[in-house]
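1. Okay, sequence plus prediction incoming.
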Amino acid sequence: MIRFLMIADDFTGALDSGVQFAARGARTRVVTDPAYDFSQAEEDLQVLVLDAETRHLTPEAAYGVVFRAVEGALKNGFTYIYKKTDSALRGNVGAELTAVLDAAGADSLAFLPALPGMDRVTRKGIHYIGGVPVAESVFGQDPFEPVTASSVTEIIGAQSKTPVVLHETGAPGEEPPRPGIQVYDAETDGDLLRIGRALGKEGLRLSAGCAGFASVLAELLELEGTPPERPYLVPSLFVACGSVNQVTLRQMETAEAAGFAHVHLTPKQKLETSWLETEDCAAAAAAWLGDAGEKKRFILDVNDPAGRTDTADYAKERGLTAEDLRVRISGQLGQLVRRLLDGGLDATLLCTGGDTLLALMRAVGVAELAPVCDLDAGAVLTDFVYAGKAYHIISKSGGFGEPDLFIRLAKSIGAGDHEEEAVC
């Protein structure tokens, strides 16, 4: 039996790629322990997705985490390794691809970073987002992890001395193979499939890319079974927004204009853990629960209102770094959502941003998830059990989706005045 390991650098990335296999019926699990013991994987497990949480590590630390994961997986019978990278090429791409090669003792790895379904393509070695070179897109303005180059070779070379071989034709050539990271151009799903077929199963034993090529691997490796059925979803949508990406900001603006309740957390509410134990927090939580129950469409948002710099000012006064903000805000939002669940929140949850989702899972003591299906482009349905109750949660990367995504998701589960069916 094929045993397939995918290593992602954040939680939403793990889910949006893992669901490509789960939706075909492959037995798939997503785990959040970077030190996972691969000998403990169930015998009938086909796909294991490891959220290695390396996005914000140093390149050296990320290399070590990925190296150990690949080494452990190969020793325990995993036959295919896929290094899932961010579709905007954020994070430690060069260091992690090199770690895969080194741990496997190999000299070649196929890397297809394109996600054509969301207009993220690679053309002549340049990665584009919506027709714009990635470094000139919203991802070049990311406050935590800006992408500063658009050339895939340059991005890899910033962290690795491993040779990069660029295939501008988007397919393996007939010339003698050269060792290194093999970067393939791709602009359509058809390109990804054609390249995957040309590589063959042996050429796919070590590969890398995002959810785009993951879906191709699910087909080429015939990892499938009985597709899951979409479960009943509570017809109320509660959005926990931990993303500062401009794409998500537009989605929230559009949703608020359509009638979503929208609460911006104050700097104290999202940065001070002591606030969680105050009467003010209890009163705020009770008010949010009331609004969420009445409106059926509710957003709890870590971003300041448009044009305001409250959080930056608060952080500057207290000497907090950007990393302090990232860690504190995601952790606090996770604890707030757990408190709302304890208070009786009955809703389908939507988490934006991998840090937010991981913080929530840690807050409720969940370390493993089984993705179910895509509800929309980049919006993955999964579930978890907390305090004896099952909850369904939709995960979404901050940079994914059209402006009306939240509205479409709300309609698909029947939240609000309009109702329409959606299927996996």
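-> Cool, got the structure. Residues are numbered from 1 along each chain as shown.

2. only C-alpha atoms for contact and neighbour calcs from this point on.
-> OK.

3. Let's verify Tyr82: helix, strand, or coil?
-> On the three-state scheme (DSSP: H, G, I helix; E, B strand; the rest coil), Tyr82 is labelled strand.

4. I misspoke; the intended subject was Leu320.
-> Under three-state DSSP, Leu320 falls in the coil class.

5. and if you look at the one 10 residues further on?
-> Classification of Ser330 by three-state DSSP places it in helix.

6. what sits against it?
-> Contacts here follow Cα atoms under 8 Å, 6 or more residues apart in numbering; on that basis Ser330 touches 242, 355-356, 359.

7. element containing the closest residue to it other than its chain neighbours, please.
-> Distance criterion Cα to Cα, 6 or more residues apart in numbering; nearest residue to Ser330, sequence neighbours excluded, is Thr356 at 4.9 Å. According to DSSP states H and E, Thr356 maps onto helix 354-363.

8. ranges for the helices of the stretch 101-250 of the chain?
-> Counting by DSSP state H, counting those that start in this stretch, the stretch 101-250 of the chain has helices at residues 152-157, 189-203, 211-220, 246-257.

9. Any chance of CSV for those, columns distance to Ala387?
-> CSV is the format used below for those (distance: least, Cα to Cα, whole Å):
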stretch, distance to Ala387
helix 152-157, 44
helix 189-203, 42
helix 211-220, 32
helix 246-257, 30
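
10. quick one: the nearest residue to Gln335 once chain neighbours are set aside from Phe78, how far?
-> Of all residues not flanking Gln335 in the chain, Ala363 sits nearest, at 5.8 Å (Cα to Cα, 6+ apart). To Phe78, Ala363 is 31 Å away according to Cα to Cα, to the nearest Å.

11. which strands and helices sit next to the one helix or strand Leu50 maps to?
-> Using DSSP H and E, Leu50 sits in strand 47-51. Contacts defined by 3 or more Cα pairs under 8 Å, 6 or more residues apart in numbering; DSSP states H and E place strand 47-51 against strand 4-8, helix 11-22, strand 28-31.

12. here's the one I want to compare it with:
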Amino acid sequence: MARVLIIADDLTGALDSAVGFAGVGRKVVVARHPGSVPEALAMQPDVLAVNTASREIAPDAAVAEVTAALSHLQSSAFDVVMKKVDSRLKGNLSAETLTVMRWQGGSRCVVSPAIPSMGRRVEAGMLLGDGVATPVPVAGRFDEPVEVPDVVDEDDFDAIVGRDLGSTLWVGARGLAFALARRLGVRAPETARLDAPMMVVNGSRDPVTLAQIAALPSDIQVVMAPDGRADLTNFTNDRLVLTISDGGAGVSGQEAARRFAESVEVFSSAYRPAGLLICGGESAHAILDRLDINSLQVVAELRPGLPLCEVETGWGRVRIVTKSGGFGPPDLMVSVLEETGAVV
């Protein structure tokens, strides 16, 4: 069974790429930060994804985080290596990619951020499509020579990964990860559901997520957390939504996120959810820190783009789903809760 390594610059990307390899008989583990790599390795994964949380920091600091992650690993232990990057090519792409290339000892680097299922493609070396306001020259984002093949559909991806699989550094996003998984004989990940008691935790102020919460029917218990603080309340049903809001006190976003993570810890300990849906990447980081969860086993998808993980907590085994703030249609939250019987 081929072993795969994914180095990602954010948590949601690490999860969203790793889930492509999830399937029966394969253990897929995400290390939330470089320091948790030894813990993740102890789980003996077939696929290891490491989040370096380095997209928004300075290039030298990003290199340091990637180097720290790789310091726990031997390149010879992996048959396939992928550098997960933002699908719109944001972040420290060149510096991080070069760091992984040097560690891997290879010279061939293939870059394709295309995601055909999202209408995002690469043609004539340019990234185009949905969510890309201005075409981006892919090779221009890298200081070292890279190969930039055209990818407009999944067949193109399958043709590209059909050769030199292990001697290449693969650089891309969800589309590339799923193509590599298909090349290794992994079928699309299974879909799953969250069981009650279920808790939705929203630390995002993105209008997309706020609209999803606003669409919930009145019989769903929604608890507001002004500036991150929420009072423990009596639970009247087995579905609970806890969402951050602006308390008007001028609290910084960082402080509000810290307070919110504390509130989530208190609510989780009392509510003891079997299913937890966390909205917002930064919130997911802070909340998982508070819950002392450093490694996540990815087992399925709740929906495409919503990876589902299983973790051990102080109150038992929990299924956790992470969702980026800007992801999903307005009825997403309602449909997820419908699966657990909350909406009639």
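-> Perfect, I can see it now. Please read these numbers as outputs of a predicted model, since none were measured by experiment.

13. need the contact list for Ala370 of the first structure.
-> Residues counted as contacts of Ala370 of the first structure (Cα under 8 Å, 6+ apart) are 22, 28-30, 382-383.

14. What's it aligned with over in the second structure?
-> By TM-score structural alignment, Ala370 of the first structure lines up with Gln297 in the second structure.

15. How about the contacts made by the residue lying closest to that match once chain neighbours are set aside?
-> On the basis of Cα to Cα, 6+ apart, the spatially nearest residue to Gln297 of the second structure that is not a chain neighbour turns out to be Val29, at 4.4 Å. Contact analysis of Val29 of the second structure by Cα under 8 Å, 6+ apart lists 18, 40, 43, 45, 47-49, 295-298.

16. Just name the most buried of the helices of the stretch 101-250 of the first structure.
-> A comparison of those by mean neighbour count, using mean count of other Cα atoms under 10 Å, puts helix 211-220 on top with a mean of 22.

17. ok, residues contacting it?
-> Defining contact as Cα under 8 Å, 6+ apart, one finds that helix 211-220 of the first structure is touched by 13, 16-18, 20-21, 24, 84, 87, 112-117, 189, 192-193, 196-197, 201, 224.

18. Of those residues, keep whichever come out buried.
-> By neighbour count, with 16 or more other Cα atoms under 10 Å, the contacts of helix 211-220 of the first structure hold 13, 16-18, 20-21, 24, 84, 87, 112-116, 189, 192-193, 196-197, 224 as buried.

19. so which of the contacts of Ala370 of the first structure hold up in the second structure?
-> Retained in the second structure (both residues aligned by TM-score structural alignment, their matches' Cα atoms under 8 Å) from these: 28-30, 382-383.

20. Buried by neighbour count: which residues of stretch 295-313 of the second structure qualify?
-> Buried residues in stretch 295-313 of the second structure, counted by 16+ other Cα under 10 Å: 295-310.

21. The match of Ala370 of the first structure: which element?
-> Using DSSP H and E, Gln297 of the second structure falls in strand 295-303.

22. so the following helix or strand past that strand corresponds to what in the first structure?
-> Later in the chain than strand 295-303 of the second structure, the nearest helix or strand by DSSP H and E is strand 306-313. Residues 379-386 of the first structure are where strand 306-313 of the second structure lands when matched by TM-score structural alignment.

23. Give me the distance between the residue nearest to Ser330 of the first structure and Tyr80 of the first structure.
-> From Thr356 of the first structure to Tyr80 of the first structure the distance is 29 Å (Cα to Cα).

24. So which of the two has more stuff around it?
-> More neighbours surround Thr356 than the other of Thr356 of the first structure and Tyr80, with 26 against 21 (other Cα atoms under 10 Å).

25. Just give me the match in the second structure for that one.
-> That one, Thr356 of the first structure, aligns with Ser283 by TM-score structural alignment.

26. Can you verify my assumption that its match contacts Ser204?
-> Yes - Ser283 of the second structure is within contact range of Ser204, at 7.2 Å (criterion: Cα atoms under 8 Å).

27. quick one: Ser236 of the first structure and Arg230 of the first structure, what's the gap?
-> 16 Å.

28. Which one's more surrounded, these two?
-> Ser236 (24 against 14).

29. list the contacts for that one?
-> By Cα under 8 Å, 6+ apart, the residues touching Ser236 of the first structure are 292-293, 296-297, 346-348, 410, 413-416.

30. if you look at these, which of them are in strands?
-> 297, 348 (DSSP state E).

31. Ala69 of the first structure: which of the contacts of Ser236 of the first structure is nearest?
-> Ala69 of the first structure has its nearest neighbour among the contacts of Ser236 of the first structure in Thr348, at 33.0 Å by Cα to Cα.

32. I'd like to know how far the closest one sits from Val216 of the first structure.
-> Between Thr348 of the first structure and Val216 of the first structure the distance is 30 Å, computed by Cα to Cα.

33. what's the answer for Arg338 of the first structure, then?
-> Counting by Cα to Cα, the gap from Arg338 of the first structure to Val216 of the first structure is 36 Å.

34. Then Glu294 of the first structure?
-> From Glu294 of the first structure over to Val216 of the first structure the distance is 43 Å, taken as Cα to Cα.

35. Tell me which residue of the second structure lines up with Ala110 of the first structure.
-> By TM-score structural alignment, Ala110 of the first structure lines up with Val110 in the second structure.

36. hang on, I meant Ala415 of the first structure
-> Alignment note (TM-score structural alignment): Ala415 of the first structure maps to Ala342 of the second structure.
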